[in-house]
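Asker: with the sequence up front, the predicted model follows.
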Amino acid sequence: MCKWILTNGASAFSHLPCCCLLLVFLVSSVPVTCHDLGQDMLSPEATNSSSSSSSSFPSSFSSPSSAGRHVRSYNHLQGDVRKRKLYSYNKYFLKIEKNGKVSGTKKENCPFSILEITSVEIGVVAVKSVKSNYYLAMNKKGKVYGSKEFNSDCKLKERIEENGYNTYASLNWKHNGRQMFVALNGRGTTKRGQKTRRKNTSAHFLPMVVMS
């Protein structure tokens, strides 16, 4: 536009004084556009927020819409293996004997009570006796047993309760919509999953570190 005024439009302003022509030249040469005005009207805070909005979240984070339901975090990651003893609220160490029988013992040095707890999914673990090589399992009827091979019965949901103890519920099996938990009664015998509840202390276990 400025070029057009200075060349093609020169004859239109030939009758004006030199001072007016100079004024027209100065005004028309100022590079003012709507885009520049829009940028100048933005406050520094707005500019900073718009530029940082795309870079404020690391690539490893996902938006709330894609993250789905919140999953409680644990101190271990998938694939982590911990060597522990599970000490029940009823003062028994959970053990899995060489014939696959699951029960509790008061003996602190019982080799069958040394367990490997392996994370197979987030919040889901497999528990295996180091001595007997049997996995802690629960079938769809709520029976707790030792499985020589890892299968769907061996997947247990590990949760830290408010009292600091852990509970272990079957991942795949429920009874009337209720979760079924691994539990030891006052005699150190396993309970049927149908008779257990999360708040029952018989289903509460304290993982104790095994010193190798």
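Answerer: Happy to help now that I have it.

Asker: could you use CA atoms for every contact and neighbour count after this?
Answerer: Will do.

Asker: what comes up buried for stretch 199-212?
Answerer: Using 16 or more other C-alpha atoms under 10 Å as the test for burial, stretch 199-212 gives 201-207.

Asker: among these, which one lies nearest to Cys34?
Answerer: Pro207 (67.3 Å; C-alpha to C-alpha).

Asker: which SSE is the closest residue in space to that closest one that isn't next to it in sequence in?
Answerer: Excluding the flanking residues, the one nearest Pro207 by C-alpha to C-alpha, 6 or more residues apart in numbering is Leu86, at 4.7 Å. Following DSSP states H and E, the helix or strand that holds Leu86 is strand 81-88.

Asker: packing partners for that strand?
Answerer: If you count contacts as 3 or more C-alpha pairs under 8 Å, 6 or more residues apart in numbering; DSSP states H and E, strand 81-88 packs onto strand 93-96, strand 115-121, strand 205-209.

Asker: Ala46: which of those strands is closest?
Answerer: That would be strand 115-121 among those, by C-alpha to C-alpha, at 42.3 Å.

Asker: okay, the angle between that closest one and strand 205-209?
Answerer: 110 degrees (axes from the mean of the first three to the mean of the last three C-alpha atoms, to 10 degrees).

Asker: who are the packing partners of strand 115-121?
Answerer: By 3+ C-alpha pairs under 8 Å, 6+ apart, strand 115-121 packs against strand 81-88, strand 124-129.

Asker: so of those, which one's packed in deepest?
Answerer: Among the helices and strands packed on strand 115-121, strand 124-129 has the highest mean neighbour count (mean count of other C-alpha atoms under 10 Å), at a mean of 25.

Asker: tell me which other helices or strands whichever helix or strand comes after that strand touches.
Answerer: Following strand 124-129 in sequence order, the next helix or strand is strand 135-138 (DSSP H and E). Contact analysis of strand 135-138 by 3+ C-alpha pairs under 8 Å, 6+ apart lists strand 124-129, strand 144-147 as its packing neighbours.

Asker: put this beside the first:
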Amino acid sequence: MWKWILTHVAPSFSHLSRFLLLFFVVCYVAVTCDEVGTRDSPHSAEAATNSSSGRHVRSYNHLQGDVRCRRLFSFTKYFLRIDANGKVSGTKKDDCPYSILEITSVDVGVVAVRAINSNYYLAMDKRGKIYGSKEFDTNCKLKERIEENGYNTYASLTWKNNERQMFVALNGKGNPRRGPRTRRKNTSAHFLPMLVYEGISSCFM
């Protein structure tokens, strides 16, 4: 259309009028192309979708991240378990149902660990005590990190002791160590996530 205007209409205008007409046509084409490009952009479509849904693009629902079913095998040769009473300890038995854990990502590098059969979450209070919690709260948020030896460590996201992180750890007898007595380099705080296989039987003290 703008080519037809320049060919048939422009010659009847003065030089100034033709310049203004040409300027108008160029601006019209530029604005039209910009609107088409914006409408076709995947980023704008994504932004429009998230705007209409009323949520931020990087937000996600509580406890709906990556979920893994694992056993945590400590460097001290114990499987971490949370029994029917919420007691946290280690067991040598590889068929203990209370050692089957659901590890769920709740944020980047942060997980919730829940014993499937007892339905208790692994938690640490401000004094560094390890326990099982029926409700998921701030004490249940653990920072998961893969160490250089290939084992994982789990530190409290909320609590520290003198600015030092406190870690979930099992000593040589399979008992939990208090957070203030743990360090990242302590092998008692190192766990190897292991796949869960079928054929689980009961376990005993």
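Answerer: Looks like it came in fine. Just so it is clear, the model here is predicted, and its values are computed rather than measured.

Asker: the strand holding Leu86 of structure 1 corresponds to what range in structure 2?
Answerer: Under TM-score structural alignment, the counterpart of strand 81-88 of structure 1 in structure 2 spans residues 67-74.

Asker: how distant is the matching stretch from the center of its chain?
Answerer: 16 Å (C-alpha atoms, centre = their mean, to the nearest Å).

Asker: show me where structure 2 has helices.
Answerer: 2-4, 15-40, 42-53 (DSSP state H).

Asker: for Asn117 of structure 2, find the nearest of those helices.
Answerer: Per C-alpha to C-alpha, nearest to Asn117 of structure 2 of the helices of structure 2: helix 42-53, 36.7 Å.

Asker: got the angle between the closest one and helix 15-40?
Answerer: Using the same axes, to 10 degrees, helix 42-53 of structure 2 lies at 70 degrees relative to helix 15-40.

Asker: tell me the counterpart of Ile160 of structure 1 in structure 2.
Answerer: Counting by TM-score structural alignment, the partner of Ile160 of structure 1 is Ile146.

Asker: quick one: its match and Pro193 of structure 2, what's the gap?
Answerer: Using C-alpha to C-alpha, to the nearest Å, Ile146 of structure 2 is found at 10 Å from Pro193 of structure 2.

Asker: give me the common contacts of the two.
Answerer: Common neighbours of Ile146 of structure 2 and Pro193 are listed as Asn152 (criterion: C-alpha atoms under 8 Å, 6 or more residues apart in numbering).

Asker: after superposition, how close is the longest strand anywhere in structure 2 to structure 1?
Answerer: If you go by DSSP state E, structure 2 has its longest strand at strand 152-161. By mean C-alpha distance after the TM-score superposition for structure 1, the fitted strand 152-161 of structure 2 averages 0.1 Å away from its aligned residues in structure 1.

Asker: give the buried residues for that strand.
Answerer: Applying a neighbour-count criterion of 16+ other C-alpha under 10 Å, one finds 152-160 buried in strand 152-161 of structure 2.

Asker: just checking, what packs against that strand?
Answerer: strand 142-146, strand 164-167, strand 191-195.

Asker: okay, angle between it and strand 110-115 too, please.
Answerer: Using the same axes, to 10 degrees: strand 152-161 of structure 2 against strand 110-115 is 110 degrees.

Asker: before we move on, the earlier item: redo the helices of structure 2 as JSON lines? Include distance to Ile130 of structure 2.
Answerer: Putting the helices of structure 2 into JSON lines (distance: least, C-alpha to C-alpha, whole Å) gives the following:
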{"stretch": "helix 2-4", "distance to Ile130 of structure 2": "76"}
{"stretch": "helix 15-40", "distance to Ile130 of structure 2": "53"}
{"stretch": "helix 42-53", "distance to Ile130 of structure 2": "40"}
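
Asker: for these, which one sits closest to Pro180 of structure 2?
Answerer: helix 42-53 (43.6 Å).

Asker: and the closest one, how far out from the chain middle?
Answerer: 22 Å.

Asker: mind telling me what Lys160 of structure 2 corresponds to in structure 1?
Answerer: Match for Lys160 of structure 2 (TM-score structural alignment): Lys174.

Asker: would you agree that match is in contact with Lys140?
Answerer: Yes: Lys174 of structure 1 is within contact range of Lys140, at 7.2 Å (criterion: C-alpha atoms under 8 Å).

Asker: Asn151 of structure 1 -> structure 2?
Answerer: That one, Asn151 of structure 1, aligns with Asp137 by TM-score structural alignment.

Asker: give the contact list for that match.
Answerer: Contacts of Asp137 of structure 2 by C-alpha under 8 Å, 6+ apart: none found.

Asker: thought Val182 was touching Arg198 of structure 1, still the case?
Answerer: No: between Arg198 of structure 1 and Val182 there is no contact under C-alpha under 8 Å: 9.9 Å.

Asker: who has more neighbours out of these two?
Answerer: Val182 (28 against 20; other C-alpha atoms under 10 Å).

Asker: thought the more buried one was touching Gly193?
Answerer: Yes: applying C-alpha under 8 Å, one finds Val182 of structure 1 in contact with Gly193, separated by 6.7 Å.

Asker: which residues are in contact with each of the two?
Answerer: What both Val182 of structure 1 and Gly193 touch, as defined by C-alpha under 8 Å, 6+ apart, is the set 138, 144.
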